[in-house]
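**Student:** Coordinates only, no sequence provided:
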């Protein structure tokens, strides 16, 4: 798991408390463990949750808040206390610091100021990190059509990433009706995505982890709902919240999308840092890639996140050449996954990932190479990223009827 700073907040003022909650929930490396509206209840909250940091708003009653800080600095010394107030009075600031607060922040507060302060607290708690805090890499895996191997790519990529002891990886099955990531891992989960969505307001880190099923590879799975009617509670907003919670708990999050490109899928792609678009070298798939890329241009530049992966490369016949495909799409192919039908059938039917079932197979090595390439591109220097992201002159418009006339 990432070095997540667990926070408990107290503020009797509803407006400022909600504003602070919104800022904290939006941070990748922060988990809001609890929020409280009464100073007198806050010591019990701290005792029960044992947070890394406590955020205490002073303005409702400065004297009572400072007494609370003084009490907690003795009873919970492992919790770093941060005071927030609209006041800039020097005497108040001095009293607060003397009471035991590590930081004093002035409202209204910017996200940058809060983030900088929490980074300092995190370094004190977890030690300095040469690369800074490690954000969660969210990888959405989508398909150009059904049956191209999206789920097998998502599951096996997740297992390869999870094999690295420095990573903590979760896979979310967003094919709400027909998803089968649990079958690929031979798992019978106790909880599903529907359970998490329905209880999202009450979740903490421990409950969230218990809601996931851990595979022997180290990969955590959050499967699709069991009953079709359970999908009704899942929408774009709820998926954004689930992803936000998971980002605070894992270094990598793999999202296995459906083939419908629903609002849930679009929300997931918008939250993702990378989108893997799985295709094959045939006419229907390439036409769909063109359609999707044209649509992604109009969706907050989703196309900038997309990497095209060719699955089942090397089929004996019937495939369009890789050169022709690249010319048609007007961009490079990010990775090739070789055709190995026999191995993949065994993997799916046995419910065992490639790294366990066939660790030396070419398809397994290709998945390892894909994971390494994704990681290297994520951590590439800024100038290399800029060069890599320079647009390629697109020739695909001639491939789509009517587009060249527009």
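**Tutor:** Looks like it arrived, so ask away. All of these numbers come straight from a predicted model, not from anything done at the bench. Numbers count the residues shown, from 1 in each chain.
**Student:** all contacts plus neighbour counts: C-alpha atoms, from now on.
**Tutor:** Noted.
**Student:** how many neighbours does residue 345 have?
**Tutor:** 11 (other Cα atoms under 10 Å).
**Student:** So it belongs to a helix, correct?
**Tutor:** Yes: remark: residue 345 belongs to a helix, assigned using DSSP: H, G, I helix; E, B strand; the rest coil.
**Student:** so how far is residue 135 from it?
**Tutor:** Separation of residue 345 from residue 135 (Cα to Cα, to the nearest Å) stands at 35 Å.
**Student:** Ok, residue 364 next?
**Tutor:** Distance from residue 364 to residue 135, counting by Cα to Cα: 27 Å.
**Student:** Of the two, which one has the most company?
**Tutor:** A direct count of neighbours by other Cα under 10 Å for residue 364 and residue 135 places residue 364 higher, at 24 against 16.
**Student:** Quick check: residue 396 touching residue 331?
**Tutor:** No: checked against Cα atoms under 8 Å, the pair residue 396 and residue 331 is beyond contact range at 9.3 Å.
**Student:** Comparison target, given below:
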């Protein structure tokens, strides 16, 4: 698990509480364990959840809040206390610190001030530093059409990342109707995404881990629901909450999307730090890549997160040349995964990942290279030159779609 701080907040003022919650939920290195609107209930919440940090807003009743901090300091010494107030009165600040607060923050606070305070707490608890703390990399794996190998890419990428002891990795199967990530891992899960969604408001990090299925590679799996009717409870909002909780629990989160690009899929895509769009070098796939990239242009910042991964490269029959595909798309190819049909059929039917079944195969090395590239290591393209994220303005690919040029 990454060094994530679990936080419980108390602020009786509804507007201020929502503002603080929004700020906390926007940080990758914290998890909002609980929020409370009454001082009198907060000590019980601290006892039940044992968070790393308690954020106490003073202004609704400064005297009661300071007494609460004194109580928490005595009864919950493992929870660091951050006090927050609009007041800059020196006497009140001194009383608050003497009561046991570790930090005093002035409201309204900026995200930078809050982040700095939490970093100082993290340094005390975990020895975290700016360079040592890790936020979660969320990798959404999408397919240009069905059958291009997006699930095999997602599963095997997850297993390669999980093989590194410095990483903690989870995979969500978001193909709600027909997902088969569990088949690739020969797993029979006790819980599914539907179970987690139904209980996400009550889950903490420990219960979340218990709801996941851990593979021998170290990869944690959250599979799609068993029954089709269970998919109805899974909404874009509930998926965002699950992703938020899992971001606080792992260094890498891989999301295997469906091919419908529904609102649930798009919620996952917008939450991602990388979007791997898996395609093959044939006309239907490349046309779909064009169509998807045109749609992604409509969402701020999304197109810059999308990288093209060509699967089954080297398949001779009917493939468009790599050069023509790059010229048409107006983008570099982020990764090439070679065609190895026999090996892929074996790993799928045996429910064993590539790194176990075929550790020396070219396809396995290509997945390792993809994992290294995602983690920031420089790789080279097929010409031996360093690959860039994109080439040109993207105007070339628009010629592939009727009516797109202006």
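**Tutor:** Looks like it came in fine. Small disclaimer: the values here were computed from a predicted structure and weren't measured.
**Student:** which residues touch residue 182 of structure 1?
**Tutor:** Residues near residue 182 of structure 1 by Cα atoms under 8 Å, 6 or more residues apart in numbering: 188, 189, 221, 223.
**Student:** Please, which helix or strand holds it?
**Tutor:** Using DSSP states H and E, residue 182 of structure 1 sits within helix 181-184.
**Student:** quick check: that helix aligns to which part of structure 2?
**Tutor:** On the basis of TM-score structural alignment, helix 181-184 of structure 1 is assigned to residues 181-184 in structure 2.
**Student:** compared with structure 1, how much does that stretch deviate?
**Tutor:** The superposed stretch 181-184 of structure 2 is, by mean Cα distance after the TM-score superposition for structure 1, a mean 0.6 Å from where its aligned residues fall in structure 1.
**Student:** So which bits of that stretch are buried?
**Tutor:** 181, 182, 184 (16 or more other Cα atoms under 10 Å).
**Student:** Residue 105 of structure 2 - that's part of a strand, no?
**Tutor:** Yes: under three-state DSSP, residue 105 of structure 2 falls within a strand.
**Student:** re earlier: quickly name whichever of the contacts of residue 182 of structure 1 is closest to residue 161 of structure 1.
**Tutor:** Taking Cα to Cα as the measure, residue 161 of structure 1 lies nearest residue 221 of the contacts of residue 182 of structure 1, at 13.4 Å.
**Student:** The closest one against residue 172, yeah?
**Tutor:** Yes: between residue 221 of structure 1 and residue 172 there is a contact at 6.1 Å, judged by Cα under 8 Å.
**Student:** Give me the more crowded residue out of the two.
**Tutor:** Shown here are residue 221 of structure 1 and residue 172; by other Cα under 10 Å, residue 221 has more neighbours (28 against 25).
**Student:** element containing that one?
**Tutor:** According to DSSP H and E, residue 221 of structure 1 maps onto strand 220-222.
**Student:** so how far does that strand sit from its counterpart in structure 2?
**Tutor:** Averaged over the aligned pairs, strand 220-222 of structure 1 sits 0.7 Å from structure 2 after superposition, using mean Cα distance after the TM-score superposition for structure 1.
**Student:** any idea how far residue 392 of structure 1 is from residue 286 of structure 1?
**Tutor:** Distance of residue 392 of structure 1 to residue 286 of structure 1, computed by Cα to Cα: 17 Å.
**Student:** which of those two has more neighbours?
**Tutor:** Between residue 392 of structure 1 and residue 286, residue 286 has the larger neighbour count (other Cα under 10 Å), namely 22 against 11.
**Student:** Within the helices and strands, which one has the more buried one?
**Tutor:** helix 283-296.
**Student:** what residues does that helix touch?
**Tutor:** Contact partners of helix 283-296 of structure 1, identified using Cα under 8 Å, 6+ apart, comprise 144, 145, 279, 280, 302, 303, 320, 325, 329, 396, 399, 400.
**Student:** That helix aligns to what range in structure 2?
**Tutor:** Aligned using TM-score structural alignment, helix 283-296 of structure 1 spans residues 283-296 in structure 2.
**Student:** That stretch: which residues count as buried?
**Tutor:** For stretch 283-296 of structure 2, the neighbour count (16+ other Cα under 10 Å) marks 285, 286, 287, 288, 289, 290, 291, 293, 294, 296 as buried.
**Student:** how about the strands in the stretch 301-406 of structure 1?
**Tutor:** Per DSSP state E, counting those that start in this stretch, the stretch 301-406 of structure 1 carries strands over the ranges 306-313, 335-338.
**Student:** which non-adjacent residue is nearest residue 72 of structure 1?
**Tutor:** Excluding the flanking residues, the one nearest residue 72 of structure 1 by Cα to Cα, 6 or more residues apart in numbering is residue 43, at 7.0 Å.
**Student:** Just say helix, strand or coil for that neighbour.
**Tutor:** helix.
**Student:** Am I right that it is in contact with residue 70?
**Tutor:** No: Residue 43 of structure 1 is beyond contact range of residue 70, at 11.3 Å (criterion: Cα under 8 Å).
**Student:** Looking only at neighbour counts, state which of the two leads.
**Tutor:** Ranked by neighbour count (other Cα under 10 Å), residue 43 of structure 1 and residue 70 place residue 70 first, with 19 against 16.
**Student:** How many residues are close by residue 90 of structure 2?
**Tutor:** Neighbouring residues of residue 90 of structure 2 were enumerated by other Cα under 10 Å; the total is 9.
**Student:** try residue 164 of structure 2
**Tutor:** For residue 164 of structure 2, the neighbour count with other Cα under 10 Å is 12.
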